[in-house]
Structure formats: C-alpha cells, structure tokens
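Chemist: the sequence and its predicted three-dimensional model are supplied below.
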Amino acid sequence: MPENRSYDRRRFLRDAAVGTAAVSAVGLGAGALAGPAQAAPATAAPLTTTGARRSRPVSFRWWGTSGWRIDIGDRTVLVDPYLSRFDTGLFTGKFDQDTPLEVNTEIIDSLVDRAENIFVTHTHWDHFNDVPHIAGRTGARVFGTLTAYHLGLAYGLPSGKLAPVKGGEVLDFGDYTVEVISSLHSRNASWSMAFPGVRLTPPPKPQTIADLPEGDTLAYQIRIADGPAVFFMGASDLNERNLAGLAPDVAMVASAATTSTADYVPRLMAALDYPKVVVPVHWDNFETRLTNPPTVAESDRKRLDDLIAAVRKVSPRSRVVLPEYHTAYHF
C-alpha cells in the first residue's frame, strides 16, 4: 500500500537540475526552482524567448495531474482540467474500476470562471471527467481525439463545440497557436494500460471510471505570440519522431508510472531539443484535496526523484520547476 505524504521540498532542492533560464512564480506559493545546491529566488526575472515585448500578460497555473489553466490576457485555455479528485482506491491499494464518476461542481465552479478552449490529452477519468461540465458551463470548445468527441456527445455537448483532432494540426487563435501531436499513453508494470479502447460512436452516458477509456493519446504545444512555446503531455510515453522540430522553451513532463518504457527521459529530452525549463507533472496523489503542499505517494516520490535525476543527467542546462497548485508561473 503506498504511503501518502507531502513531498520533501528540501530534498528536491538538492536533487533537481540546474539551468540558466529564469522563471518567476507568484500566487498561493512559489514552486521550487532548482539549482545544484540552492533554489533560484522566486522573484527571478521571467524567461523571455523573443526580443519583442509581450502585449498581454500570460500565466500558467497547475491544477494537479496534467491539468493546467493558461491565462493569456483575458483569454483562458485549459489542458486536462481535473478538479473533482474523487477516491477510486488507486492510492490505497483498493482500486475499484466500478467507482462511480463524480463531478464536484462546487470546487470546479469556484476555480473555473471562464474558458474558451479545452485541450484533452486522453479520456481517462483523471483527465476528462470534469471536461463536459466545464464546457457546458463556460461554452468552451473541446479539442481531443475522436473518442473525446463521441464522449462529449454522450454528455450532451453540442457537436459544434467538439473539435476532433489527430495530430499534425496547427490551430491559430490569434494570440496563440496550438500544435497537436499524436502521442502514446504510459505503460503499466504489465506493459499494458488501464481501460484501453476507443469510442467510434457515441456511447451511453458514462457512469463509472471504466466507462472512460484511454481513447488514444495526444500532446499539445501552445506557442504564445511574442512569448514561449510550451509543450504539454498527459502520459509518460512518446513517439519521438512526432516531436521533431518542436523545440519548446518549456516542457510539462509526465512522471513515469513504471519503467516499462525504455529510456523515457533521455529520448524525450533529445526529441524536444533539451528545453530550457522542465516542469514535472502527474506525480501528485490526485485523490486528495487540491491544497498545497501537494501530496505524493511514496512510490511516486521515488519516480519523481528518478525523473529529476534523469533530467539533470541528460539535460544539465535545463531548469526544473516543481509546481505547486494554483500558483501563477510566468515563463
């Protein structure tokens, strides 16, 4: 049974990678900015990627797992927003695939006041569960696989607000563009995954977590006008051929669930051309409240340590930022 506890941030400061890029963090609490012996100051100057002055303020807030809120001026984009965080027994050794789906509208509505686009990496419950409610409440358009499209229809979302994508699309929204990348889901210790499968037609409205299959996996790169290019992934596997040429400034990197994927971090860092900033995600216990400091299971603590050490080894010039919930990061 995994032991849940808050992550030892002092240990992170000792172990994390050093880099030359600077990041500023403001909000409920600044995330750790790692160096070889001490953290960079939380008030460090923002990383800049072009000589032009950014016309709109941009912030990135982590919502646990691989979930993000990105505010670009008065425009809001979400990636894999999962805020309900209900108990399935996954972190206590009592995992129940028949766990009923729950949507905590009180928490969601307190954090999501607006959204114009939602980008879904895959349709497991810890990525998709809250998306239909958020889209219905805000009018946001949902981008995802064909499975996400059909699940959206099953929840009653209008087809005009559902945008199926496959990978290769480059979508222009004026202040930002989004490139869609065909990707892979992480493998468990049996070299498989939970709830594989796709939905080729609208199913009955999902009732349990098993009703939300993986549904194929995507990654996204959001490029802010006069700002950084930021890579988002929701699972710890990759097809490096699909990442060629992306070269993001910042990479939100999923912590590996197992060691079943060979050379995960070296391949990922090389394929992304060694990003200036690496932000580990999907390492927290997502069945606990979204309060700082994030809670991490003991087994996931080891995987997070391994991820940080691997980044430090293969990409020593990358800066690692361990995020905290709700904190506004400016890259």
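Modeler: Perfect, I can see it now. Numbering: from 1, shown residues only.
Chemist: going by C-alpha atoms from here, please, whenever you check contacts or count neighbours.
Modeler: Fine.
Chemist: and the strands in the stretch 101-250 of the chain?
Modeler: 117-119, 141-144, 162-164, 170-172, 176-183, 217-224, 229-232, 250-254 (DSSP state E, counting those that start in this stretch).
Chemist: what is the second one packed up against?
Modeler: Going back to what we said before, that points to strand 141-144. For strand 141-144, the packing partners by 3 or more CA pairs under 8 Å, 6 or more residues apart in numbering; DSSP states H and E come out as strand 117-119, helix 131-138, strand 162-164.
Chemist: can you do 7 Å?
Modeler: Under the contact criterion of 3 or more CA pairs under 7 Å, 6 or more residues apart in numbering; DSSP states H and E, strand 141-144 touches strand 117-119, strand 162-164.
Chemist: got another, please set it beside the one above:
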Amino acid sequence: MSGSRFGRRGFLRTVTAGTALATTGAAVTGAVPATATATTPAARPATRAGRATFRWLGTSGWRVDTGERTLLIDPFLTRFATGLFDGAFDPATELTVDTEAIAEHAGTPETILVTHAHWDHFSDVPHIAETTGARVVGTATTYNLGLAFGLDSARLSPVKGGEVFDFGDCVVEVIASLHSRNAAYSMAFPGVRTSPPATRPTTIGELPEGDTLAYQVTVKGGPSVFFMGASDFVARNLTGLAPDVAMIAIPSSDAVHDYVPRLLAALDRPATVVPVHWDHFEVPLVNPPRVPDAKTQRYLDAFLAAVRRVAPDTRILLPAYLTPYSFSG
C-alpha cells in the first residue's frame, strides 16, 4: 500500500482489546477471522470525538454509535424463515417481530436509514421506530409503508437521492441506487407504493422493493463509510464519494456487468471493503455467521477474489455479528 494511501485513509481496528483485525489475504470459505471476537452488549460504547463504532447486524444491517448518538441502517434482527434458502420460498410468510432481539441489539437510535422496503431490510423498522421515537429515512415507498404501520409522518423523512443531512455527530449523504438482479434479470416483489396501503401489511409479499438507496455516513472528524443494501448501483452517482470504508452487498447472480471492477473504480478503491448480505439471515444471529448455501459461497468467494484482483491495496474484512469495529479516516 502506498504512502499516500496511508495518509488519506487509515487502518481498521477493533475497539475491543485494541488489536488489529485479520484480513482475508488468502482464500476465504466464509469463516469469520479468529481475531474478530463477538460481543453482544446493547449499551453504547464510549467514543472520542471523530470516532465511531460499527456493529454488523447481519444481512445489510448496521448499528453505528457516534458520540451520544446511535444510527441504524437496515436493521433486521428478527430473522424468521421464509423458505428462501430451502427452495420453498413463500411470499405469504407472515411478518413477525422478535422484540427481545431488538431490545438487546438495536440500542436507542435517533435515526434509521432504510435502503429499500423488502422484508429483510424494513420489517423490524416500524417496531424500532415506534418504541424509540427514531426518525426513519427512506424512499417514498418506505414513507408510505411507515404510515400504514402507524408511524407519525413527522418522524418519516422521504428522500430520492442527493440529499445531505447533518445529524450532529455525522453527515449522511443519500445516493439513488439500484436493487440486485436475479438470474432472470428481475427481483422479488418489484413495485412502489405511491400511497399508504389500505391495511397494515402482514406478509413479506406486501413489502415491495420500492426503489433502492445507498448511504454514505461521514463521522465528523472521522471516517466516511458507504453502505449498500443491494448489489447494483449507478456508477455516475458514486463519483466523488471516495469513502474510507465500503459495506458492499454480495451479488446473487451474474446479471450485473463487471460488478466489482466498476463499483470499486466508482468508489475510488476504498481502503477497506466489508462484504455484506452473504449470511444466512433466516437463522439466529449467532457467531460464526453461516453462508446459507453453495451458490452464495461461490459468489462470496468470487467477490473476494475480484476485490483482491482489481484493488490489491484494499483490505477486506469478513465481519462477525455484533462485533464493534472502528475505522480511521
């Protein structure tokens, strides 16, 4: 890694014990680095000015603690079975909420950023927002679904991409993005909600994608971190972001052309890449995270190999659940 890159972007470190994290310098089979020790306390850790801790909540979910504030991205902690990984996917699967898991791991967020409205990104959001008073930022579909779940419109912030918000300890930039594509060049539950549904949704099929966003969170005096909830993007919308860290969703098909090379080039090859949305999100949130099937393992391995090939100076972190990581800017 060049000296200029050291100066512009810093190393990744664990908050716990202050030890350097292992990176994936060799072939990865889905195992969590041995030095990434899981921790589960919901209490907010002490942070210095310009410092933050990032905990992976599984799927594309994150908890970010900055100073006295907590921010959530796509929190999905309930992790109920839909048959997705068993060849028996059921769109009529009932939405459920694990209030104990949420109380243990979500903290008391002031803000929740939602990338899109599919169940594995949104279904826990209404309960978290209702019980904590958090503001929910998302698409018009997220806004209208929030109303259907009884959330106060004053706590729902519809966005399109391009907005830049100041949340005190951090600045959040909203980026218009795209959803992942399956082998048929399509997706589950496409469509948008231009108004609230007549009744409160009760099944996963009632939560459409509703357009997709990405977010860049810049801790004041600290790192800039890019968050994806799905594995496609608009390259032009990423120009100039140049994040220190990128939480990148693993693709589930080959539909998107040159996914890794184009994405890393658009992001100016971040110092650290963290693969997300590769875990089995229908089993309990217990370390080590499980890769759900051979197909996902192939795409995870191919993703890691592609990052090493096109961005050899980039460090790769395969995260553990609920483990507090810190990054320097």
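Modeler: Nice, I can see it. This structure is a prediction, so every number in the text was calculated from the model and none was measured.
Chemist: TM-score of the superposition?
Modeler: Aligned and superposed, the two chains score 0.88 in TM-score terms (TM-score structural alignment, normalised by the length of the second structure); 304 aligned residues with a CA RMSD of 2.2 Å.
Chemist: and the helices and strands packed on strand 141-144 of the first structure, which is most packed in?
Modeler: Neighbour counts (mean count of other CA atoms under 10 Å) averaged over each of these peak at strand 117-119, with a mean of 25.
Chemist: where does that one end up in the second structure?
Modeler: Per the alignment by TM-score structural alignment, strand 117-119 of the first structure matches residues 111-113 in the second structure.
Chemist: need the counterpart of residue 167 of the first structure in the second structure.
Modeler: Residue 167 of the first structure maps onto residue 161 in the second structure, by TM-score structural alignment.
Chemist: how close does its match sit to residue 229 of the second structure?
Modeler: With distances taken as CA to CA, to the nearest Å, residue 161 of the second structure is found 14 Å from residue 229 of the second structure.
Chemist: which one's more surrounded, the two?
Modeler: A side-by-side neighbour count of residue 161 of the second structure and residue 229, using other CA atoms under 10 Å, places residue 229 first with 29 against 18.
Chemist: so what does that one match up with in the first structure?
Modeler: In the first structure, residue 229 of the second structure lands on residue 234 (TM-score structural alignment).
Chemist: so what does residue 303 of the second structure match up with in the first structure?
Modeler: So residue 303 of the second structure corresponds to residue 307, using TM-score structural alignment.
Chemist: my bad, should have said residue 142 of the second structure
Modeler: Counting by TM-score structural alignment, the partner of residue 142 of the second structure is residue 148.
Chemist: excluding chain neighbours, give the residue nearest to its match in space.
Modeler: residue 123 (6.2 Å; CA to CA, 6 or more residues apart in numbering).
Chemist: quick one, what contacts that neighbour?
Modeler: By CA atoms under 7 Å, 6 or more residues apart in numbering, the residues touching residue 123 of the first structure are 148, 212-215.
Chemist: ok, it to residue 235 of the first structure distance?
Modeler: Distance, residue 123 of the first structure to residue 235 of the first structure, using CA to CA: 11 Å.
Chemist: residues near residue 196 of the first structure, how many?
Modeler: By other CA under 10 Å, the residues close to residue 196 of the first structure number 14.
Chemist: no no, residue 94 of the first structure
Modeler: 11.
Chemist: name the residue closest to the centre of the second structure, please.
Modeler: Residue closest to the average C-alpha location in the second structure (CA atoms, centre = their mean): residue 60, at 2.9 Å.
Chemist: aligned counterpart of that residue in the first structure, please.
Modeler: Residue 60 of the second structure maps onto residue 66 in the first structure, by TM-score structural alignment.
Chemist: quick one: which helix or strand includes that match?
Modeler: Under the criterion DSSP states H and E, no helix or strand holds residue 66 of the first structure.
Chemist: contact partners for it?
Modeler: Going by CA under 7 Å, 6+ apart, residue 66 of the first structure touches 80, 234, 281-282.
Chemist: gap between it and residue 303 of the first structure?
Modeler: Counting by CA to CA, the gap from residue 66 of the first structure to residue 303 of the first structure is 16 Å.
Chemist: can you check residue 241 of the first structure too?
Modeler: In terms of CA to CA, residue 241 of the first structure sits 25 Å off from residue 303 of the first structure.
Chemist: which one's more surrounded, those two?
Modeler: Using other CA under 10 Å as the criterion, residue 241 of the first structure and residue 303 rank with residue 303 on top: 18 against 10.
Chemist: which positions in the strand or helix carrying the more buried one come out as buried?
Modeler: Here residue 303 of the first structure is covered by helix 298-314, with elements defined by DSSP H and E. The neighbour-count check on helix 298-314 of the first structure (16 or more other CA atoms under 10 Å) flags 298-301, 303-304, 306-312, 314 as buried.
Chemist: and which of these is nearest residue 200 of the first structure?
Modeler: Proximity of the buried residues of helix 298-314 of the first structure to residue 200 of the first structure (CA to CA) peaks at residue 300, which lies at 33.9 Å.
Chemist: contact partners for the closest one?
Modeler: Counting by CA under 7 Å, 6+ apart, residue 300 of the first structure has contacts residue 283.
Chemist: check residue 203 of the second structure too.
Modeler: Neighbouring residues of residue 203 of the second structure by CA under 7 Å, 6+ apart: 92-95.
Chemist: among those residues, which one has the most neighbours?
Modeler: residue 95 leads the contacts of residue 203 of the second structure on contacts (other CA under 10 Å) with 19 neighbours.
Chemist: what is the equivalent residue in the first structure for that one?
Modeler: Residue 95 of the second structure maps onto residue 101 in the first structure, by TM-score structural alignment.
Chemist: ditto for residue 133 of the second structure
Modeler: Structural correspondence for residue 133 of the second structure with respect to the first structure (TM-score structural alignment): residue 139.
Chemist: state the distance from the nearest residue to that match once chain neighbours are set aside to residue 138 of the first structure.
Modeler: Spatial nearest neighbour of residue 139 of the first structure, chain neighbours left out: residue 116 (7.0 Å); criterion: CA to CA, 6+ apart. Going from residue 116 of the first structure to residue 138 of the first structure by CA to CA gives 7 Å.
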